[in-house]
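Colleague: Dropping the sequence and predicted coords here.
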Amino acid sequence: MTDNHSGHRINFRSRLGFGASGLGTLYRDVTEAQAAEVLDQAYEAGMRYFDSAPLYGHGLSELRLGRFLRTIDRGTVTVSTKVGRYMVPPFGERVEYGLWASPLRLKPVFDYSYAGTMRSLEQSANRLGIADFDLIYIHDVDRFTHGDAYERRFNEAIEGCYRALDDLRKAGHIKAIGVGVNESDVATRFIKACSLNAVMMAGRYTLLDRGAEADLLPEAERRGVEIVVAGVFNSGILAAGPASAAATFDYGAPPAEVVARAKAIEQICNRHGVPLQAAAIQFPFRNPFVSAAVLGMSQPERIAENLAWSHQVIPEELWREVDDLFRPSLPKAS
């Protein structure tokens, strides 16, 4: 076990962060001009935390973010990216591009080893055009991604990724280390196993899914680990609305019980005259250990919309009514 670094507070520079997955053409194509415009507008609107990953568009997101970073003062923003994959030419091998509409035609390779972590960071440095990193997350070490190989990948990440990042942190080349997953028990296991500064929790501490309250949030509080919330709209259902045919939950069709819960929350919001999206964005900040929420955006008009929702006045009674919906499943007070 290394020295405890969890007391180091990360300067996110803005509580709302810009999630750059959309710049990698998640779900839909995004032109170079559109990517540049949305980044400029986010910065002009006061967003100062930008998060990307090699996976997003198979390197395209980092390339586009890097182009933007070269137009501003690097010292005015916090930048995070992730390790666990690097990109290689497919050399004729068929590549599954999944949710990416128009990514770079590169093949992602999972590698949580020490050398693989360094290779991933070298590639990210080249795409982003920066020599220092504010925060690096170990990415997607979870059952959803790895299935039966999860246990092996977890051990590899502790012995490889974490050791490499800790060496870089000690040398001052990166300021903070985190883990980015969408399973709260996995994130909890990580913060018990090594000295992390932050966890990016995707989809498990939201208006609709509060699973992280049972394990991650109490442990993070004990250890002084900051929480960054991602997926505040649970991949779409809280943005489009539960009645929308386009609504998705965890990147797939929402289960009936999830739709029912989302409709009940929407009814509460409607009674109080609060947009569902505003409640979704503001919900995580009810917990003092949530330092930032990252919102994925690829359309310029979404910037002002999301910022307006983040400032919407929400009455305490709305939160109490939402809490009552979850009461049977919330952890009991000790």
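Modeller: Looks like it came in fine.
Colleague: Going by C-alpha atoms from here, please, whenever you check contacts or count neighbours.
Modeller: Noted.
Colleague: for stretch 177-186, the distance to its chain's centre please.
Modeller: Computed by C-alpha atoms, centre = their mean, to the nearest Å, the separation of stretch 177-186 from the middle of its chain amounts to 10 Å.
Colleague: Same check on stretch 88-99?
Modeller: In terms of C-alpha atoms, centre = their mean, the centre of stretch 88-99 is found 24 Å from the chain centre.
Colleague: Pull out the buried positions in that stretch.
Modeller: For stretch 88-99, the neighbour count (16 or more other C-alpha atoms under 10 Å) marks residue 97 as buried.
Colleague: Just the residues contacting that stretch, thanks.
Modeller: Stretch 88-99 is contacted by residues 26, 27, 103, 105, 106, 107, 108, 109 when judged by C-alpha atoms under 8 Å, 6 or more residues apart in numbering.
Colleague: Let me see the ranges of the strands in this structure.
Modeller: 16-19, 49-51, 78-83, 85-88, 107-110, 133-139, 174-181, 198-202, 226-230, 290-296 (DSSP state E).
Colleague: before we go on, here's another structure to hold up against the first:
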Amino acid sequence: MIQLPPLGMGCAAIGNLYRFVDDQLADETVAAALANGISYFDVAPHYGFGLAEERLGRALARHDPTQHAIVSTKVGRLLTSTDSDAVERHGFVGAPPLEPVFDYTHDGVLRSHEASLARLGRDWIDILFAHDLGTATHGEQAAQHLRDFLDGGYPALRRLRDEGAVGEIGIGVNEIAVCQDLLDRVELDVVLLAGRYTLLEQDEAAPLLERCERLGTRIVIGGPYNSGILVEGSARAAASHFNYAPPPPEVIARVARLEQVCDTYGVPLAAAALQFPKRAPAVASVIPGLVGPDQVRATMCLAARAIPDTLWDDCHLALQSQPNLETAP
């Protein structure tokens, strides 16, 4: 079993998510993460259409030559050429002229894994996740993609794990329902759940967390800030994101209630958001997206901030007067 550290780094931002990041800043981010004790990095072909994997691979080769760091990446999309000259595509700015195409088949998973190895410059990947299965991503095509995965993609993951090409396998998704569905059908070592168990969304994931604890399936929590709103706060919500989109009024209202509680305790909202998921026994690691050494250092401060136990109860109560969010990534 791979021992995941409590805090890791999500690498979408060094793939130019929402804004341009140059190669030097990406390298400095990874170097700062390693220097501050962050040893787990999660990436995907989708992040900047290969750009994040390439940057992470180069940085780790330079700053972690013994390959001490843990790396997870994902399958489910293949990258193909595009003639689009749009500055932003799928949220990524200034990315290479490539387009992600969904492919959860046996061959597609093996091809994706091989391409990731080349971009990362590694001969082994610690954790390989199937990326973005579920209805919120695929709509009417969700059932077909799930069949492709169960019939071919999942056996390919098992084969890679059994042959020692990867350490562990799992899924990386934004939806709770597809996690429960797959746990009914297959064995998963790790589930990466992004944005569905946060300070802002506390209750819907509880059955999944309890089930994973019983099964021994570890959970990695991505998106602990719900795409940024739990860092920017209600006052700056107009410039922020919730689930990769502008935050709706009901989300801003819930964030304001959480801010009031945190202000009462003198605790930054971002610190509470970062630390909240680790209170669940099934959660092995939390992986906020990071870009820039300053953000790395600020994150370490947030992770070390002392938080009274009573704050968690008060935050939960503050959300009860407003119904749970209808969430979709």
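Modeller: Yes, it's here. Only a predicted model underlies this, so the values are computations on that prediction, with no experimental measurement involved.
Colleague: follow-up on the earlier one: so can I have CSV of the contacts of stretch 88-99 of the first structure showing neighbour count and distance to residue 285 of the first structure?
Modeller: As requested, the contacts of stretch 88-99 of the first structure are arranged in CSV below (neighbours: other C-alpha atoms under 10 Å; distance: C-alpha to C-alpha, whole Å):
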residue, neighbour count, distance to residue 285 of the first structure
26, 22, 26
27, 13, 28
103, 22, 33
105, 17, 38
106, 18, 37
107, 21, 37
108, 20, 34
109, 14, 35
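Colleague: What separation do you get for the most centrally placed residue in the second structure and residue 79 of the second structure?
Modeller: Within the second structure, the residue whose C-alpha comes closest to the C-alpha centroid is residue 222; the distance, by C-alpha atoms, centre = their mean, is 3.4 Å. Using C-alpha to C-alpha, to the nearest Å, we find residue 222 of the second structure at a distance of 23 Å from residue 79 of the second structure.
Colleague: which ones are touching residue 156 of the first structure?
Modeller: 112, 113.
Colleague: Identify the residue of the second structure aligned to it.
Modeller: With TM-score structural alignment as the matching criterion, the partner of residue 156 of the first structure in the second structure is residue 148.
Colleague: Can you tell me, leaving aside adjacent residues, what's nearest to the aligned partner of residue 51 of the second structure in the first structure?
Modeller: Across the two structures, residue 51 of the second structure finds its equivalent in residue 60 of the first structure, going by TM-score structural alignment. If you skip the residues right next to it in sequence, residue 60 of the first structure has residue 24 as its closest partner in space, 5.2 Å away by C-alpha to C-alpha, 6 or more residues apart in numbering.
Colleague: Excluding chain neighbours, what is closest to the counterpart of residue 198 of the second structure in the first structure?
Modeller: In the superposition onto the first structure, residue 198 of the second structure corresponds to residue 206 when matched by TM-score structural alignment. In space, not counting the residues next to it along the chain, residue 206 of the first structure is nearest to residue 232; the distance is 5.5 Å by C-alpha to C-alpha, 6+ apart.
Colleague: So that neighbour sits against residue 281, correct?
Modeller: Yes. With the criterion set as C-alpha atoms under 8 Å, residue 232 of the first structure and residue 281 qualify as a contacting pair; they are 6.1 Å apart.
Colleague: what do these two both touch?
Modeller: What both residue 232 of the first structure and residue 281 touch, as defined by C-alpha under 8 Å, 6+ apart, is the set residue 293.
Colleague: what about the match of residue 198 of the second structure, neighbour count?
Modeller: 24 (other C-alpha atoms under 10 Å).
Colleague: likewise residue 35 of the first structure?
Modeller: Counted with other C-alpha under 10 Å, the neighbours of residue 35 of the first structure add up to 23.
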